[in-house]
Every structure is written in C-alpha cells, then in structure tokens.
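Enquirer: Fold the following and give me the result.
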Amino acid sequence: MTEIVKGDENLFLALGFPPHEAEILQLRADLMGQLRLWIQDSGLTQADAAERLGVTQARVSDLVRGKWKKFSLDMLLTLAAKVGMHFRLELSRAA
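Expert: Coordinates of the predicted model:
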C-alpha cells in the first residue's frame, strides 16, 4: 500500500525513521531545499554557487541533487548563513 505524505508532514517519519532522527533529517531536507531555491532564483551556475558558498562544484551538485546523507545540519546552516539566510531555532515539547 502506498502512503501519501502531506506537505506539512515529516516524510522521514513516514519512511520509518525514529522520531528524533526524522526531525533532524527533515530540517536538513528543508535547508537543502532552500539552498537549491537560492541557486535557482539567483540564476547561478553550480560553479558560481560553489564559489559564493566556499565549496567545490561537486558539493553544489550533491546539494542540488538532494543527496542529504552527504550534508550535516551544521554544514547546511553554515552554507545558508553564507548566502545571507536568517534562521531561528524554535523548540516545543512533544504532545
């Protein structure tokens, strides 16, 4: 049976990851998505984006292709900050 995951739900929970791991994976996926949009909206080539981010073109390729296993949350936050993205960590207790 195929399970449909709504846009506001955590895909990684649906894939069977433990809740604590799914939260981090979702954060990483969201950040990667925002960085991909930044590259797209800026009209940058991967080489130009790599220069601005201070990484190799191969790393940008991994980012654009959604290879989330290759990026830590810390690395993604660093890249987001380098391009002027602002973020705030909001914590809440599980119900």
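
Enquirer: hey, let's count contacts and neighbours off CA atoms from now on
Expert: Will do.

Enquirer: Now the residue most central in space within the chain. Nearest residue, chain neighbours left out?
Expert: Centroid-nearest residue in the chain: residue 32, 2.3 Å away (criterion: Cα atoms, centre = their mean). Distances taken as Cα to Cα, 6 or more residues apart in numbering put residue 63 closest to residue 32, at 6.4 Å, once the chain neighbours are dropped.

Enquirer: Equivalent analysis for residue 3, please.
Expert: Leaving out its chain neighbours, the residue that sits closest to residue 3 by Cα to Cα, 6+ apart is residue 14, at 7.7 Å.

Enquirer: Following up with a second sequence; could you model it the same way so I can compare the two?
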Amino acid sequence: MVKEFDSVWDAIENDQVQAANLKLRARLMMEVADYVKQSGLTQAEAAKKLGITQPRLNDVLKGRIEKCTIDRLVNMLSAVGYKVNLEISHAA
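Expert: As a prediction, the model looks like this:
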C-alpha cells in the first residue's frame, strides 16, 4: 500500500508542528529566491537590499532550510517591499 502525503515535509517529518514550520519556511525561501532571480541583481546586491549578508542569502538560495527562520525570511521580503500575509485555518 502506497501512502500519500500533502507535501514532502509531511512525508519526511513525523511531527506535524515541525512539518508546518518547514512548509512555511520553504515557501518564504522560494519567494526570496524568486525575488533574486527576477531582480537581476548579484547575490551581493540582492543581499544588501534584503538586509542580510551574501553568505546568508546563499544559504537561502541553496535551500539550507535549517539556517533560515520564519522571522528572518519575513524581514527579508518586507525589506524589498513584499507584504507577507498569513492564513490560518483549523485542521479537521
């Protein structure tokens, strides 16, 4: 029998709380990566606009999720004019 999951994070993380945190961080990291790609800036230039160092931006772009916190990712996006919204619903 094949078990299906809503996301890769649900598949690799048994703790639902941790899986939810990883999903949110991954989504924010993708937005940062999209910003950098679309901006045409170098990593150093983009990092400066995001309010972080180039090595920290490299961590985001390389998918090093363990080095990224939700608050830091939200701050990065806010620094370049993104508005981050949160939707909350009760899981049945």
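
Enquirer: Report the TM-score for the pair.
Expert: The TM-score (TM-score structural alignment, normalised by the length of the second structure) is 0.89; 91 aligned residues with a Cα RMSD of 1.7 Å.

Enquirer: Give the equivalent position in the second structure for the residue nearest to residue 32 of the first structure.
Expert: Counting by TM-score structural alignment, residue 63 of the first structure lines up with residue 60 in the second structure.

Enquirer: Double-check its match against residue 29; I have them as touching.
Expert: Yes - assessed by Cα atoms under 8 Å, residue 60 of the second structure is found in contact with residue 29 at 6.0 Å.

Enquirer: thinking again about what came up before, with residue 39 of the first structure as the reference, measure out to the residue nearest to residue 32 of the first structure.
Expert: 10 Å (Cα to Cα, to the nearest Å).

Enquirer: Now the element after the one helix or strand residue 59 of the second structure maps to, going C-ward?
Expert: Assigning secondary structure by DSSP states H and E places residue 59 of the second structure in helix 54-61. Where DSSP H and E defines the elements, the next helix or strand beyond helix 54-61 of the second structure is helix 70-79.
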